[in-house]
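**Student:** here are the coordinates; sequence isn't available:
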C-alpha cells in the first residue's frame, strides 16, 4: 500500500511539473547561442554555436533608447528584442520590446502572443490597456482594463487578446518583457481580414454577422504591421 501511495505522489508531481511548463523549457546548459549554420546541436528550434566561439556580441543589443517612428496607420511602433536580435536568448525563455505610441490615439491593436505572458511597464505618457478572457462558463468574454501612468505595470496572460491605447496628449513609451525567446504575435484584424490567401467571405460574414460587402471592403484594406 505504501508503495502505491509513493507511486501516486510521483505521478501527481510529474503531472504538476508538466502543467507548470507554461513557457519555454528551462535550459540544461549555461547557454545555447543560436546560429544559422546547420552543423551543431539543435536545441529549441535553433542550432547551438560552439561555446568556445561565443562572444559578448551574442548577448548584446543596442538602441532601445531611440524613439521610433509612429506615423503609421495605427500610430505605434514596436522594437522587438527576441532571439532574432540576440542569438544568446536561445533557450533562456525571455524577450523584450520597446513600444512607442503617437499622441492622441497611438494604438497597439488587439493581438495575442501564443507563446508568452507579457508584463508591461509605462515610462512615458498615459495608456489605456486591457485584455479579454477566454470563454467563461456563462459564455462571456470578460474585458479587464486599466489606465496606466509612468511607473505603472500591467500583466497580459499568455494567449489572451490584448491592446494598448495612448489616451494622452503626448508621446507614450512602454517596455514589455515576455516569457518566451520568441513569443510570436497574432494581430487579430490582420490575421482575419488580411490573410493570404483570403479567408472565404462566407466564413467571415457568418462569424461576424455582417453584410458581405463589409467583409469585401475590409479584406481589400492594406493591413500593416507595427512590429519592425
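**Tutor:** Nice, thanks for sending it over. Values in this document were obtained by computation on a predicted structure and should not be read as measured data. Residues are numbered from 1 along each chain as shown.
**Student:** contacts, neighbours, all on C-alpha from now
**Tutor:** Noted.
**Student:** mind listing what's buried along stretch 198-212?
**Tutor:** Neighbour-count burial for stretch 198-212, counted by 16 or more other CA atoms under 10 Å, picks out 201, 204, 205.
**Student:** closest to residue 52 out of those residues?
**Tutor:** residue 204 (53.4 Å; CA to CA).
**Student:** I'd like the distance between the residue nearest to that closest one when sequence neighbours are not counted and residue 15.
**Tutor:** Using CA to CA, 6 or more residues apart in numbering and skipping residues adjacent in sequence, the residue nearest residue 204 is residue 215, 6.9 Å away. Distance of residue 215 to residue 15, computed by CA to CA, to the nearest Å: 45 Å.
**Student:** between these two, tell me which one has more neighbours.
**Tutor:** More crowded of residue 215 and residue 15, by other CA atoms under 10 Å: residue 215, with 18 against 11.
**Student:** does that one count as helix, strand or coil?
**Tutor:** Of the three states, residue 215 takes helix under DSSP: H, G, I helix; E, B strand; the rest coil.
**Student:** wait, what's in contact with it?
**Tutor:** 193, 201, 204, 205 (CA atoms under 8 Å, 6 or more residues apart in numbering).
**Student:** put this next to the previous one:
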C-alpha cells in the first residue's frame, strides 16, 4: 500500500472518532469570557442578554479584576463535623469569571487522626489533588465488573488524579491536620456523597431495596437512614395499592 493510501485510510478511520457526539464536556467558550450574573435586570449586561450555563453574561467592557479573583483560601476551615473534613469549593458562584471556562478548584481541610473526605463522585469532572500539609491515604474504585481499588499514601507535594465519575476518597492518617488543593475539570463538577445519597435521599429509598442491595438486616437500614437524615421505614411506593 502506498504512503498516500495508508494516510488516507488512517484519516478515514479517525474521522468518526474526532466528530463523535459521544465525547461531551463543558462547552468551549465562544468569547474571551462570560462573567456570570444571576439576573438580567442588574445592569451591566448586553441589550440582548446571553444566558450561558445557568448564568447571564455581564457586558465584557464592565468586567473587573474582582470578577476573576477570590481571597481567603489560605484560611483553615473548621473540621468539627461527623467526618472531620471541610471542602471549600470555588466555582462560578464564587468566581463569576469562571463561567464557561470548564474549570474549578477546592481547598480541603482534614482533621487529625482520620479526618475523612468520604467516598463520593464528581459526575462532571476529573479531579487532580495536591497535598500541601499532612499525610493522606487516597484511592478510587474502578467501574464494574472489576471494582478494583487503586490507592496510595500521599505526602506534601504529592499529586493524585481521580478519574471522572469514579468513587474516590481521602483520609488523613497523620496526627496533625492536613490540607490539600484540588483542581476539577468542570466549572460545576457536582458531588455525590455515596452514603448521603443512598441513606439520606428525599424521599427515602425503600428499605427492602437497600437491605437486599447491601445484604443488611432491615433494622440496620433503618438505623443508617436515621443517621443520614432520611425518613425511617418509608419509601416512595409504600402507600401504593
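**Tutor:** Thanks, I have the structure now. What you see is a predicted model, and the numbers here were worked out from it, not measured in a lab.
**Student:** coming back round to it: adding distance to residue 37 of structure 1 and secondary structure, write the contacts of residue 215 of structure 1 out as TSV.
**Tutor:** Formatted as TSV, the contacts of residue 215 of structure 1 follow (distance: CA to CA, whole Å; DSSP: H, G, I helix; E, B strand; the rest coil):
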residue	distance to residue 37 of structure 1	secondary structure
193	36	helix
201	42	helix
204	42	helix
205	46	helix
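**Student:** which one among those gets closest to residue 76 of structure 1?
**Tutor:** residue 193 (19.9 Å).
**Student:** so how many other residues sit close to that closest one?
**Tutor:** By other CA under 10 Å, 21 other residues sit near residue 193 of structure 1.
**Student:** which residue lines up with it in structure 2?
**Tutor:** Matched across to structure 2, residue 193 of structure 1 falls on residue 199, judged by TM-score structural alignment.
**Student:** okay, the buried residues of stretch 198-212 of structure 1 in JSON lines with distance to residue 109 of structure 1 next?
**Tutor:** Output for these, formatted as JSON lines (distance: CA to CA, whole Å):
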{"residue": "201", "distance to residue 109 of structure 1": "22"}
{"residue": "204", "distance to residue 109 of structure 1": "19"}
{"residue": "205", "distance to residue 109 of structure 1": "22"}
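**Student:** how about the contacts made by the spatially most central residue of structure 2?
**Tutor:** Central residue of structure 2 (CA atoms, centre = their mean): residue 122, 3.2 Å from the mean position. Applying CA under 8 Å, 6+ apart to residue 122 of structure 2 gives the contacts 164, 165, 166, 189, 190, 191, 192.
**Student:** hmm, 7 Å instead?
**Tutor:** Neighbour list for residue 122 of structure 2: 164, 165, 189, 190, 191, 192 [criterion: CA atoms under 7 Å, 6 or more residues apart in numbering].
**Student:** about what we covered before: give the helix, strand or coil label for the nearest residue to the match of residue 193 of structure 1 once chain neighbours are set aside.
**Tutor:** Leaving aside its sequence neighbours, residue 199 of structure 2 sits nearest to residue 225 (CA to CA, 6+ apart; 4.7 Å). What three-state DSSP gives for residue 225 of structure 2 is helix.
**Student:** how near is the counterpart of residue 225 of structure 2 in structure 1 to residue 147 of structure 1?
**Tutor:** Aligned against structure 1 by TM-score structural alignment, residue 225 of structure 2 finds its counterpart in residue 219. Per CA to CA, residue 219 of structure 1 is found 32 Å from residue 147 of structure 1.
**Student:** tell me which of these two has more neighbours.
**Tutor:** Between residue 219 of structure 1 and residue 147, counted using other CA under 10 Å, residue 219 has the larger neighbour count: 19 against 15.
**Student:** shouldn't that one be in contact with residue 191?
**Tutor:** No. Residue 219 of structure 1 is not in contact with residue 191 according to CA atoms under 7 Å; the separation is 10.4 Å.
**Student:** pull up the gap between residue 144 of structure 1 and residue 20 of structure 1, please.
**Tutor:** From residue 144 of structure 1 to residue 20 of structure 1 the distance is 24 Å (CA to CA).
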